[in-house]
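Q: Build me a model from this:
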Amino acid sequence: MDLKLYKRLIRNLANYKGQVFLVLLTSVIVGVLSTTPVPLVKESLDKIFVEKDYFMLKMIPLILIGLYCVKGGLRYFLSCAIYKIGWELVAKIRLDLFMHIHKLPYGFFEKDTTGILMSRVVNDVDAMLLTLTKQVKDALQSAVMFAGLLFWVFYLKWDWALISIFVIPFALIPVITVARKLRHLGRRGQEILADINSTMLESFSGIKIVRAFGLEKLEEKKLDRHNQEFLQVMKKNVKYTELTSPLMEVLGVVAGSVVLWYGGSQVLSGEVTQGTFFAFILGMFMMYDPMRILFKTYTDVQKAIAASERVYSVLDQEPERLRDGKIQISGFKDRIEYKNVSFKYPTRDAMVLKNINLTIHKSDVLAIVGMSGAGKTTLVDLLFKFFIVTEGEILIDGQNINDCNSHSLRDHIALVTQETFLFNDTILANIRLGSPHATHEDILDAAKAAHVDSFIQHLDDGYDTMIGERGVKLSGGQRQRIAIARAILRNSPILVLDEATSALDSESEKLVQDALHRLMEHRTTFVIAHRLSTIKNADRIIVMEHGEIVGSGSHDELLAQCPQYQRCYEMQVMG
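A: Below you'll find the model as predicted:
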C-alpha cells in the first residue's frame, strides 16, 4: 500500500523533471559541502599545529568561508525551488480534486458533509504536498550528508566507524513503531479537522436559527468537543514525533563515548594522530544529525501519507461520465415516459418509488402533489439523472436517458427549486448562470419577465448589487424571482418547478405566477406543489403516496375520485 502511494505521489513530479534534476543536483552538492569540516579539521590539526604550516593557517579559514558561502547560496536556491514545486502541486491537485468532486455521481454528496469535503480539498491537500515536499528536501540533504560523513569516518578509521554505526539498528525498531502510530494519528487528526470545518460551516450558515433559538452555547460545546479531540491527538502526535531526536542523541553519545575511550587510548599510544582523532569525533557526531533528521523525516512523512489516503480515496471514486451515455440529445420533440420505474437511494434499503408508469406529452403541464416524503422530488430528480433508476427506464422521445449524455440531457431542462440557491455574486451574474453566453438584453428581458426589475430599482447598485452568501441580503421572494429569471433565461423545452412559489408573499406570487404561465407556454412542465390553488389549471395532476401514483386526472376528476386528493383539498380549503 505504501509503495503504491509513494509512486502516485512521485508521479505528480512528472511535469517538473528539469526542476527536480536541479534540486537533486543541488542537494548532492549541499550534502557534500556539509561534510567538508571533517577533512579540514584533520588538516588543521596535523598541518598547522603539529607541522607549523603557516600557509595552511591562512588557506583553511578562507576555504572554509568560501565553501560555506557557496553552501548558503545553494541551500537558499534549494529551498525556493522545492517550495515552488510544492505550492504549484498544491494548486494543481486542489483544482483537480475540486473538478473531480464535481464529476462524481449525485449520490456521493449524500455520504459526506460539505465541511468534510472542504477539508479534503484544503487541509488534506496542504498536508499531503507541503509536508511531503519539505520532507523530500530535508531527506535529500540529510541522506547525501550522511553518506559523505560515513565515507569520511570509514576513510579515517574503519574500525572506529563500525563502532559508531553499531547503534543504528537499535534506533530503527522504535522509529518504525512510532511511524505506524503517527500514520494513525495523522489520519485521525485530518478527520477531526474535517469535523471542525463541518461544524463551523453549519453553524455560520444557520446563524439566524442559532441566534433565534439561543443555540450559541450548544454550538460552542459542539466545537469545543471536536477541538479537545484534536488537541489530544496533537499531544500524542508531538509525544511520538519528538521521541526520535533524544533517542538518537542518547545512542550517539553512547557510541561516541566508546570511540572516545578506544580511540583516545590509540592516540596516547601514538598509533593515530590527533588530527585523525578529532576529525573522526567531529565526523561521527555530525553524522548523527542527518541520521536523526532522516528518522524524523520518516515519521513526519506518515502524516502526509495519511492525508494522501484521504485525498486519493476521493480521486479514486468513479466519475459520473465514465458510466454516462454517449448519445447527444438534439431537441425534445414528442414525449417523456416513465416505464415501471422503481428507485431506492444507494444509502437506504427501502424503495422510494415503486412501479411508476407515466407519460408526459410535449407542452403538457403535469402537476405532482402529495404529502411530504411521497417521492415527488425524487421523481423529477431521476429525470435529471442525479440518480440512476433501480428498476425500469425513463425515455425521452423513445430514448433511454441512461444512454444519453448527462450534460446534453440537462441542457434541455430548467429547474427552480423550493430551496433557492444563489451565489455570492451580483444579481446580474446569478441570472446569467441560466445561459452564460446570453446578451445583456436577454438577461434584462428574463429579469422583467420574472418581475425582478420591480425591486431592482430600489437597490443602489441595481443589477450589480452583491447579494451575499446564498443571497442573504435579499428577501425570500426576491431570491425566488431571481431563480425564476435564471430558468427563463435558460429557455429549455422542459421545465421543473419544485415548490417554485412557496417562498413568495401573495403580491409576489401573483406577479410570478403570471410570469410562470408565460414561461410554461409551449414547454413541457413538471410542477411540484403543496398548494393546490397553484395547479388547478394543469393539464394533468398526479397524486403520490408512499412512492406510488394513487390518482391521476384533472382537478375536478380527482376531487370526485381520489380520497388522498380530497383530503389535501379539505385540509387547505376548508381548514
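
Q: going forward, measure contacts between C-alpha atoms and count neighbours the same way
A: Noted.

Q: Now find how far off-centre stretch 523-536 is within its chain.
A: 38 Å (CA atoms, centre = their mean, to the nearest Å).

Q: Which residues outside that stretch are in contact with it?
A: With contact meaning CA atoms under 8 Å, 6 or more residues apart in numbering, stretch 523-536 is reached by 360-371, 376-377, 380, 492-500, 541, 554-555, 569, 572.

Q: Second input sequence below; structure requested for side-by-side comparison:
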Amino acid sequence: MKISDWIDAFRSAEGPPPETLGAFMRWCLSGSWPALWLAAFFSAAAGAMEAGTALILGMVIDATARAGPEAFFAGENIAVLVGAVAFFLIARPLLFGLSASANAIIVQPNVNPLVLSRLHRWTLGQTVGFFDDDFAGRIAQKQMQAARAVTDVVSEAINVVAFALASLAGSILLLFAIDWRVALGFAVWLMAYFAMINWFLPRIRKLAAGRAGARAMVSGQVVDTITNIKTVKLFAHADHEDRAALGAMQTFRARALEFGYLAAGFRFALMAIAGVLPVLLLGGTIMLWQAGQASQGDIVAAGAVAIRIAQMTGWVSFTLMAIYSNIGEIEDGIRTLTPRNRVDDDLDARDLNVPDGEIVLRDLGFAYGRDKGGVQGIDLTIHAGEKLGIVGASGVGKSTLVALLLRLYNAEQGRIEIDGQDITGVTQESLRRNIGMVTQETAMFNRSAHDNIMYGRPDATPEEVIAAAKKAEAHDFILDLVDHKGRTGYAAHLGERGVKLSGGQRQRIALARAILKDAPILVLDEATSALDSEVEASIQAALERVMEGKTVLAIAHRLSTLTEMDRIIVMDDGQIVENGSHDALLAQNGRYAQYWERQSGGFIRTQAAE
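A: Predicted coordinates:
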C-alpha cells in the first residue's frame, strides 16, 4: 500500500456526528489515528533535533576552546566533528524530510476529503425541511469550512504543536545539563508564556466563531441572490439585493475588525515576552560562566536555545491562534450541521417489494410539528394499477400527502402501506426506487441532457435514454441544444437548475427521466402545468403509455387532465371531502363540480379569486 493511502479518505463514520467539540473531532478522524500518530512521531523527532543542534554547537565550541587552532583537527575532536557533520547532513535532513512527507502526503490530502465526505453524507440524510430553512450556499459553506478547519487543526497540531513540545522538552533537558538554575529560569518564563496564551486564545476562539458565522451569511446571501438572479432582474431589485449583501458584509467586517484588534494585541504581547527569553538565558549562563560554573560552549548552547525558542514562540503562538480560530469555525459548523433533522431507516429495515402497487393510508396525520396544517385523519386505499387524481386549492395538503408517501417526512400519526408493507419498515432508497415522480418545479442538474435523463436509471444504455426522450417528446429539441462550451445535443449542459431550458422543456426531460425509471408507482404533481395545450396534447399519448400497468397519483389544477382518471379525490383543509369518478363527482354537485364550473383556462381558482 502506498503511504498516500494509509488514511482511507472516503471511509464512512459510525453513527451521527456528536455535538461537542472533542467527540466531533474523534468522529471526523476515526479510522485515521494510526497514521496521524505516526506523523506526530516524526514531527516530534524533528523537534527534538532543535535541542540537539544547540547541544552539538556547544560541544564544538568547547572542543575548539580546549584544543586551540593547531590541535583542533586531532585526537578526540575528530569524533565530535564527524558526529556534527553526520547530524547536520544526514540525521537532521532525514527526520525533517520524514516529518514534512508525513504531513504533506499522509495527512493533508486525506483528512480534508475524509471529513468533508462524512459531513456531506450526514447532510444528505437531513429532511427537506432542513434545507428549506437555510441557504443552500450557507450549508455548503459550513461543510467546507468545517472540513478545512479540522484539517488545519490536525495538520498544525502535528506540524507545530508536536514539534514545539518536543523542542521544549529537549531544551529543558539541555538547560538542566548546563545548570538547574538556568532551567528553572526557563520554566518560569514558560509559565508566563502559557498564562498569556491561556488569556488570549479562548477570546480568539470566540471571535473566530463569530467571524465564521458572519462569513457564511455573506456566502448564503450572495448565493441566494445569484441563484434567483432572473427574479432580481425582472423585479429591478438589484439595489435591494446590493443593500442586503452590503449589510451582511458590514456585519462580517465588524466581526473581522474585532478579531483583528485582538490579534494585533496578541502579537505585541508575544513579541514582548519573546524578547525576555534571550536576556534571561544568556544573562544567566554568562553569570554562571563568570563564576566558573559554565563553559563557553554552554553559553553558545543556551544562546542557541534562547534564540530558537524566541523565534519559535512567534511561530507557535500564531499557529495556536490559527488552531483556536479553526476550532471556533468547527464549533460554528457543529451548530449548523449536527442537529438531527432526519428520517432514518430502522436498523432492520428491508427492501420494499412491489409486486402489485396497492397503497393504503390508515388514519394518516402530519402537521409539520404544528397544531394546524398538513393532513389529518386520511383513510384511503389506492388499488393496484388504479389511477387516482387529487384535486384541491393550494395549501390543502396535496403535496404533503405525496411527501409522506415518499417518506420525506415521517407521519405524526397513522401509517402508509405499500402492498401490505409499512413504509417505515423499509429502506428509503428502495421505497423511492419504486416511485417515479414528475413535479411542477422540475429539478435539473447543471449536467448534460443525457445525464439528467439517465438520473432516472443510472445503468441505462444510451439507446434507452434516447428512447425515453422520444416518448416524452424531448428528443427533437435536445438535438438542437448547444451550450457555452460548444457541446451539442445530448452532451450539452443545461445550466444551473436547467435555466437554459423553457419550463416545458424541463418538464419533458423530467418526464423522460420518469419514463426511463419505469417504477411501478408514478406520482405526477402538476406534471404538465408548464406545457402549452399543443405540446400537452402531443405527449398525452406518451403519458398514457407510461401510466399503463402502474399505480398513479396525479395532482392537477387543470381538471381536464384528470377526466380519464379511474377515481378523483377532493381535498380541503387537510382532509378528503369528496371521492369518486369524474362523472360521479359532477353528479354530486359538490366541491368538485364547483371547481369544474369555475375553471378559467382549465385551472382551479384560488379562494381569494372566488
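
Q: Can you give me the TM-score here?
A: Between these two chains, after superposing, the TM-score reads 0.90 (TM-score structural alignment, normalised by the length of structure 1); 571 aligned residues with a CA RMSD of 3.0 Å.

Q: Trace Leu173 of structure 2 over to structure 1, please.
A: Aligned counterpart of Leu173 of structure 2 in structure 1: Phe151 (TM-score structural alignment).

Q: Just the element for its match, please.
A: helix 125-156 (DSSP states H and E).

Q: superposed on structure 2, where does that helix end up, distance-wise?
A: Its matched residues in structure 2 lie on average 1.5 Å from helix 125-156 of structure 1 after superposition (mean CA distance after the TM-score superposition for structure 1).

Q: for that helix, which positions count as buried?
A: 125-150, 152-153, 156 (16 or more other CA atoms under 10 Å).

Q: And Ile576 of structure 2? What does it align with in structure 1?
A: Match for Ile576 of structure 2 (TM-score structural alignment): Ile549.

Q: Specify the local secondary structure of its match.
A: Classification of Ile549 of structure 1 using DSSP: H, G, I helix; E, B strand; the rest coil returns strand.

Q: Structure 2: matching residues for stretch 132-140 of structure 1?
A: Using TM-score structural alignment, the residues of structure 2 aligned to stretch 132-140 of structure 1 are 154-162.

Q: Run the chain-centre distance for the helix holding Phe151 of structure 1.
A: Relative to the centre of its chain, helix 125-156 of structure 1 is centred 30 Å away, using CA atoms, centre = their mean.

Q: sorry, back to before: endpoints of the match of stretch 132-140 of structure 1, how far apart?
A: Stretch 154-162 of structure 2 has an end-to-end distance of 11 Å (CA to CA, to the nearest Å).

Q: Identify the residues contacting it?
A: With contact meaning CA under 8 Å, 6+ apart, stretch 154-162 of structure 2 is reached by 36, 39-41, 43-44, 47, 99-100, 103, 107-108, 316, 319, 323.

Q: likewise stretch 50-69 of structure 2?
A: Contact partners of stretch 50-69 of structure 2, identified using CA under 8 Å, 6+ apart, comprise 72, 77, 80-81, 84, 167, 170-171, 174, 295-302, 304-305, 308.

Q: Run through the neighbouring helices and strands of the host helix or strand of Pro278 of structure 2.
A: Per DSSP H and E: Pro278 of structure 2 is located in helix 238-290. Contact here means 3 or more CA pairs under 8 Å, 6 or more residues apart in numbering; DSSP states H and E; on that basis helix 238-290 of structure 2 packs against helix 180-227, helix 296-337.

Q: Distance from the chain centre to the last one, please.
A: Using CA atoms, centre = their mean, the distance from the centre of helix 296-337 of structure 2 to the centre of the chain it belongs to is 29 Å.

Q: so the helix or strand that that helix is followed by matches what in structure 1?
A: Downstream of helix 296-337 of structure 2, the first helix or strand assigned by DSSP H and E is strand 359-366. Mapped onto structure 1 using TM-score structural alignment, strand 359-366 of structure 2 spans residues 336-343.

Q: With stretch 213-227 of structure 2 instead?
A: Counting by TM-score structural alignment, stretch 213-227 of structure 2 falls onto residues 191-205 of structure 1.

Q: Give me the contacts around that stretch.
A: With contact meaning CA under 8 Å, 6+ apart, stretch 191-205 of structure 1 is reached by 113-120, 123, 210, 219, 222-223, 226-227, 229-230.

Q: ok, now stretch 378-393 of structure 2?
A: 356-365, 398, 548-557, 559, 562, 565-572, 575-576, 592, 604-607.

Q: again, only this time at 7 Å
A: 356-365, 398, 549-557, 562, 565-572, 575-576, 604, 606 (CA atoms under 7 Å, 6 or more residues apart in numbering).

Q: Near Ala71 of structure 2, how many residues? Count them for me, please.
A: Around Ala71 of structure 2 there are 12 other residues, counting by other CA atoms under 10 Å.

Q: what's the average distance of the match of stretch 213-227 of structure 2 to structure 2?
A: Comparison of stretch 191-205 of structure 1 with structure 2 after fitting gives an average deviation of 2.1 Å (mean CA distance after the TM-score superposition for structure 1).

Q: Please consider this matter closed, and thank you.
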